[in-house]
Structure formats: C-alpha cells, structure tokens
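pasted the sequence and its predicted model underneath.
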Amino acid sequence: MRSARSRTEPGFRLRASAVRSGRALPQVPRRAPLVSVVIPNYNYGHYLATAVQSVLSQAGVRTEVIIVDDASTDDSVSIATRLASSDSRVRVITRSLNGGPVATFNEGLAAATGEYLVRLDADDLLTPGSLGRSTAVAEAYPGVGFVYGHPVHFSGPVPVRHRRTAASWTVWPGRNWLELRCRLGVNCITSPEVLMRMSLVHAVGGQRALAHTHDMEMWFRLAWHADVAWINGADQAWHREHADSLSAREVDVLTDLRERAAAFDLLFEPPAEAEDRPRAESLLRTAHTALANEAVARAAQSYSAGHGNETQTELLLGFAAELDVPPASIEHLPVLRRAQRLGHRAKWSPYLFTRAVAYRGTREIRSLRWRSTGL
C-alpha cells in the first residue's frame, strides 16, 4: 500500500492522505458475509424480477432480499410473492397505505439482518460481482462506513458490457470527504452502487424525511461518523433513466437546490458533542456558499440566454438570498451584476458568453472527474 493525496478542485486537496491499494486486490472477501438488500417498490412490477435476480446471482457473499411494496396498484405484489416463493432468500413486506420512499426503505431496514446493507430501487440493478468487490473493501478496512463505485446510467435495455475488475481502492477520512461535498454543494452518489456497514447504520439511523435528498443526507451522515471507500475500475451498478422515475417527474433546478439545502441543514443540526459543533457550523456555511454560488451562476446564465427577467431567474436569486451568504463569498456575483446592468442586451455580450461557456466547461470537467475518481 502507498499513501496518496487526491486532487479535487483547483487549490483544494483532501486534507488527510487517502489510503490507496492497487496490488493483488481481492475481488471477493475471504469469507462470505451476509448482505441485506432492501428494494423499495411502487408500481415497478415490470422491473422487479430483474432487480432481484441481479442480487441473488452475486458471487462471494450471502444475500437476503427484502422487497417492500408501498401499496402498488399494479401487479407488483403478485410478482414479489412469486419471487419469494421460488427463493427462500427473498422476503416481501406489503404496506396497505402509500408512505413514500423514506418510510418504505426504513421499514425494510428494520427487517434486515445482514452485516452490510444495500438500498436498491426496483428499477435498478447490481452488476455481477458488485457485492463481492465492495464487501472485500469493507472487510479489509473496518473503519469504512460505506463503499461506493461507479454506476452506469442507462435507458432502454440493460447494458451487456461493463467493467468487471477493481483496479484499486481509495479510502478517505469521512469528514474530509464530506468537506469536499460541502465545497461543491452536490451529491456524487446515485444510490445502488453503495454498500453500507449495518452496525454504523444502526448507530446513526435510517433515512430522514426529505422529499428528494434522503439518500444524499444519509451518505453524508455516514461520512460524518466513518471513513469512505471508492472502488476504481469496476462498474458497481446499473441505474435506469426513464420518464416515470420520481426525479424525472418532480425535480427541476430550483427544487433540486432547495432539496440539497434542506439536506445540509438537517445534516448539520447542532451535534450532541460540543466539540463537533464548530466544524459542523463551518461545513454548513461552506455548503450554503456553494449553493448560493450555483444559484447566482445559473441566474447569470439565464441573462446570457435572454431569460433574465423571467420568474425562474428571480426565484433563483431569492433562494440565494435566503441562504444569507456574504456577497464577497459568491464568485459569480460580479458576473450577475454585469448581466443585470445589460438587461436584454446581456445575450449579446461576448464577456457573458465567455463566462457562460467557462461555467459549463467547469461542470463538464467535474463530471469527467467524478467518473474516474468518484469525487
């Protein structure tokens, strides 16, 4: 093993050395731990069998699948019951009233008995070998609270090809990993690619009542209490993109920003331990600054696109103002003010056009970096 630092944003590094291992990596753990996979389901009966099979076929681990049906109106319950009757590793919990994804997952969590935990939406799948690779990391590093890797986003048929071999592992101190998330203000995890240590989940609790960022808040809460590991070189899950998904139907830019702010606010409620409070307050200010900066940048881009006076732009600026961030901390504020002075002429400004292209380029670079580093 060797020590390595991971570069992220220009001028910022994760403050503690990450442990990085790249030689003779086991692709399965030495023993076969029990992994509980909770599958919340609402009207995804046509995807359910494929999701369950992607779990039952995992090598190197023992699995239990807990399907929690949230009062579906399609044939989900009959499909889930048939799956359970054909394999003793599958259990079904049915809810008589629809309670939403958080309550559904937490009910499945309460029934789980494994050493490790995965939350798998019924329309997603695990790639072959995913649980073996992630439990191998978790077994090697007992201080790791969760392991994640690269998810393949797709639409249409499930991809046939994927990367099957872990090339390296990286383990970061959890609070330093979390600090970067606050500096960027964004989540970097989809969901099915995460394996959690059950003892830590029991210690910090399940998901909290957030409409769209309950997963994000939970990952960040786990990172506050334990180290975080990333699997490089292998694809850990398939995430299905389709028009019926909750995020596709209900999340626009402003809603996304507000939901991320709510997750950070809930995450950094004053900790019980007095010595943790200054850092929690600092990280919350950092997250608020990142979100305000994003809202202002998006508003400036609206002016560049000729939509500066529309309601959505004003709502973005209202959101930024609510966060009460010092103006000097918002790097895109001078760009916005110039755009506001130009008004309808902003879309003809070479300066604003250049800044808009640079902002989009920065976001694309972040996306590319995420694909290779998980950050």
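Arrived safely, thanks for sending.

contacts and neighbour counts: CA atoms only from here.
Noted.

how far does stretch 91-98 sit from its chain's centre?
Centroid separation between stretch 91-98 and its chain, computed with CA atoms, centre = their mean, to the nearest Å, is 25 Å.

need the contact list for G145.
By CA atoms under 8 Å, 6 or more residues apart in numbering, the contact set of G145 is 138, 196-197, 200, 222-223, 225-228.

three-state assignment of V147?
What DSSP: H, G, I helix; E, B strand; the rest coil gives for V147 is strand.

skipping adjacent residues, who's closest to it in space?
A229 (4.6 Å; CA to CA, 6 or more residues apart in numbering).

counting only strands, which of the contacts of G145 make the cut?
Members of the contacts of G145 lying in strands (criterion: DSSP state E): 196-197, 227-228.

picking that back up, buried subset of the contacts of G145 as a ChimeraX selection?
Selection of the buried residues among these in ChimeraX, burial being defined by 16 or more other CA atoms under 10 Å:
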select :138,196,197,200,222,223,225,226,227,228
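
which stretches in the protein count as helices?
Using DSSP state H, the helices found in the chain span residues 45-56, 76-86, 100-111, 130-140, 174-184, 198-204, 214-225, 246-250, 253-267, 277-304, 311-322, 333-342, 350-373.

okay, pairing it with this:
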Amino acid sequence: MSATRLPSVDIGIPCYDYGRYLADAVAHALDQDGVRVRILIVDDASTDDTESIGRTLAASDERVRYLRHPVNLGPTATFNDAVRWASAEYFALVSADDLLAPGALARAADVMERRPEVGLVYGEAVDFVDAPDRSSIGDPVVERFSNGEEWLTRRCVEATNTIRSPEAVVRTRVQHHVGGYEQSLPHTHDFHVWLKVAAVSDVVRLGGPVHAWYRVHGDNLSIRQIDGLETELRHRHAALSLFFAEGWVPESLGADLRQASGDRLAALAIDGANRLLDTSGSSTAADDLVAFAAEVGQPGRFACSMYGLRRRSGRWWHRSGAAISSRVVRRLRSEIAWRRWRRLPD
C-alpha cells in the first residue's frame, strides 16, 4: 500500500428499526485507520428513532450520508441502493447491528492493492450479544489465497455459505460487474453474490485478528431457527440454481458443480431427517426433508438411506439398541466431517 495514497472504501449500512445500534456501527466504520471511508446509511422506512439518529450522524461528519425510503422496500432493495451508490475502490456492506473491527478495512484493502486479481477478501466474523470480544485484534494475519474456481468449487461441493457479510470487502468494479442482491432470494442473496464474485475473480480469506462482530439477538435468527432445516436447504438450492442458470461458469464445470451441490444438499437433508427422528420421533418434517433429497440428489444414490428412513417410521425403532448405536455412529461421522472441513481453507 502506498505511503502517500490511502485506498478508498465505501460502506453501506442498511438499517430497519435498528436505531439503537446505528451510532455504534457508524463509529466502528469511521474508526478505520489506513483507508479513506465514506458511509451511506440506508433507512428502509424504519418505525423507531433511526431517522433522527441517522440524520444527526450525517450532519456531524461529512463522510456520512443518510438516505431514507418513503416506504419499506425490503432488505435487497436497501442493499442495492448502497451497491449503486458505491464508487470507491472497495465496498463493504455492514448491517446496522454489526460492527467492523479495528484495522479490518486496511487489511482487506492491502491484499487487493497487492493482488489486482482478487475481488473478494473476508476475515472472521465473531458472534457477540452485549460486548464484542476484542482479544484477537492484535493477532498476526494469515493470508489464504484461493483462485476463484477453487473457492467456488468448495462452496458448491459443501453447498454452504461461509460468509455472513460484515466480514467481506469486495472490489467495487467487480461488485458492479456481477450486479446487486437478488430479490427472489430473501435469505441467500449474499451467497449468490459471493458465488458470482468468485466466478470472475480470486478470493482471499484472512485468518488471525477478528474482522467483524456479528450481533446475535432475537431479530436476526437464522432461517433454520425460524422455518426449519428443509426451508433453509431450499433457499441454498435456490441460490445455487440461479447462479448456474445465469451461466457464470462454463457448462462443463457448471454441470458437475450443480450435481455436487445437489448431492450435498440431499445428504444434509437425509442427515437432518435422521436427527429429527432421533430427537422427536415425528415423521412429518422428516418426510419433507426426504422429499427434498429426492428432488435434488442423483437418482438412486440415496436410495439406501431413504429406505432406512422409511424403516424408522415406527416408535419401536427408537426404543431399540439399534437406534442408540445409530445415533452414536452418525454423531461420530458428523464430528469427523466437521473436523475435516475446519482444516480446509474457506
């Protein structure tokens, strides 16, 4: 990074009824050394005190702008206002209830200044409830580079989004090239964006110091907590399907990745169905998961697993020793798979 020129970063802060968090989010975004920042607060017609707080913040610092929707347009429209506004070299989208860690933007910008082929840099987002854990701020930075195809392949094979948004910084021209957030994907619009970015550029994950803090509270529960695993998996499938349909990767690669992601989602659905039967014995939600697995997995590949699930429909099975041993085996397999996944760079 040049000693005489500071990279520029535009930060969009979407807000709906998060006025109680807004000033803290803006303060953490402004307090970023080594970069020039601008902030756009996009208020999606909040009904709390967001408007008065946002206007006060904008009036007190020329780097802050405030935009209010006259009516509620929803998250994706709010995000896309920030995307269209961005004109700096780099762009970040940070929800009003989340916080950027000190130095996060400078670390990301430094990578992209040195590596013009990189379009996405992200670090670690740590959950917090009341006060963020700042213990890792001074840790050494570990830079993990992936070419776009490698990173994209991992995400499709795992069918999992590993970025929650506040920890991500995108090269603005790349963001504009791939477009904004898709309204038809209410819960996986960000996953869709990361896939598109990886299709046209390389990716770096920064280990070490925390990059952002993700606030956990009752208003931002995951889709799984609200509507269940089947709904979550369907939303993931929708993001992946749209990505492949849009033709961001050659058909020869896309066909393989499409099938791999479908098989992974099917496996997750079958595992979820088994867990439901282990814990509650209820077959309705498990049946829905099995039906989803049949939709997205390769025909015949999961036939044995589905047959096993059908055999478990009676309560006698749960009282048997076979059920107990099966639970233990599945738990061990899940833990082994999790540990293997953690060793892979994201």
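That came through fine. All values reported here derive from a predicted model rather than from experimental measurement.

if we can go back for a sec, pull the most distant pair out of the contacts of G145 of the first structure.
Greatest spatial distance among the contacts of G145 of the first structure (CA to CA): A138 and H225, at 15.1 Å.

what's stretch 45-56 of the second structure in contact with?
For stretch 45-56 of the second structure, the external contacting residues (CA under 8 Å, 6+ apart) are 15-20, 22-23, 41, 43, 66, 68-72.

buried ones among those?
By neighbour count, with 16+ other CA under 10 Å, the contacts of stretch 45-56 of the second structure hold 15-19, 22-23, 41, 43, 66, 68 as buried.

okay, now the equivalent of A285 of the second structure over in the first structure: neighbour count?
Matched by TM-score structural alignment, A285 of the second structure corresponds to Q312 in the first structure. Other residues within reach of Q312 of the first structure, judged by other CA atoms under 10 Å, total 15.

before we move on, what about the one 5 residues further on?
Around L317 of the first structure sit 19 other residues, with neighbours defined as other CA under 10 Å.

and what of L323 of the first structure?
For L323 of the first structure, the count of nearby residues is 15 (other CA under 10 Å).

and R338 of the first structure, by the same measure?
When neighbours are defined as other CA under 10 Å, R338 of the first structure has 16 of them.

equivalent analysis for the one 4 residues further on, please.
The tally of other residues near L342 of the first structure (other CA under 10 Å) stands at 16.

please pull up the equivalent of N220 of the second structure in the first structure.
Using TM-score structural alignment, N220 of the second structure pairs with S245 in the first structure.

again with A59 of the second structure
The alignment partner of A59 of the second structure in the first structure, by TM-score structural alignment, is S85.

can you check T153 of the second structure too?
Aligned by TM-score structural alignment, T153 of the second structure pairs with E179 of the first structure.

can you add distance to A356 of the first structure and give the contacts of G145 of the first structure back as a markdown table?
Shown next, in a markdown table, are the contacts of G145 of the first structure (distance: CA to CA, whole Å):
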| residue | distance to A356 of the first structure |
| --- | --- |
| A138 | 42 |
| M196 | 39 |
| R197 | 42 |
| L200 | 42 |
| L222 | 35 |
| A223 | 33 |
| H225 | 38 |
| A226 | 38 |
| D227 | 36 |
| V228 | 34 |
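
nearest to E241 of the first structure among the contacts of G145 of the first structure?
When these are ranked by distance to E241 of the first structure (CA to CA), M196 comes first, at 23.6 Å.

give me every residue that touches the closest one.
Here M196 of the first structure is in contact with 116-118, 145-147 (criterion: CA under 8 Å, 6+ apart).

how about the counterpart of it in the second structure: what's its closest non-neighbour residue?
The alignment partner of M196 of the first structure in the second structure, by TM-score structural alignment, is V170. The shortest distance from V170 of the second structure to any non-neighbouring residue, by CA to CA, 6+ apart, is to L120 (4.6 Å).

repeat that for V37 of the second structure.
Distances taken as CA to CA, 6+ apart place V9 nearest to V37 of the second structure, at 4.9 Å, with adjacent residues excluded.

what about that neighbour, neighbour count?
The local packing of V9 of the second structure (other CA under 10 Å) involves 25 other residues.

what is the aligned counterpart of it in the first structure?
Matched by TM-score structural alignment, V9 of the second structure corresponds to V35 in the first structure.

so that match touches I66, yeah?
No. The criterion here is CA atoms under 8 Å, and V35 of the first structure misses it with I66 at 10.8 Å.

quick one on the thing from earlier: okay if I get the buried ones among the contacts of stretch 45-56 of the second structure as CSV plus distance to V328 of the second structure?
Listed next are those as CSV, based on distance: CA to CA, whole Å:
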residue, distance to V328 of the second structure
C15, 44
Y16, 44
D17, 44
Y18, 43
G19, 46
L22, 45
A23, 48
I41, 49
D43, 49
Y66, 54
R68, 53
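
circling back to that earlier point, look up how far P186 of the second structure lies from the match of M196 of the first structure.
According to CA to CA, to the nearest Å, V170 of the second structure stands 21 Å off from P186 of the second structure.

one more: T284 of the second structure?
Counting by CA to CA, the gap from T284 of the second structure to P186 of the second structure is 25 Å.

between these two, which one's more packed in?
Comparing T284 of the second structure with P186 by other CA under 10 Å, the one with more neighbours is P186, at 15 against 11.

the first structure: which residue goes with that one?
Superposed on the first structure with TM-score structural alignment, P186 of the second structure falls opposite A211.

no further questions, thank you.
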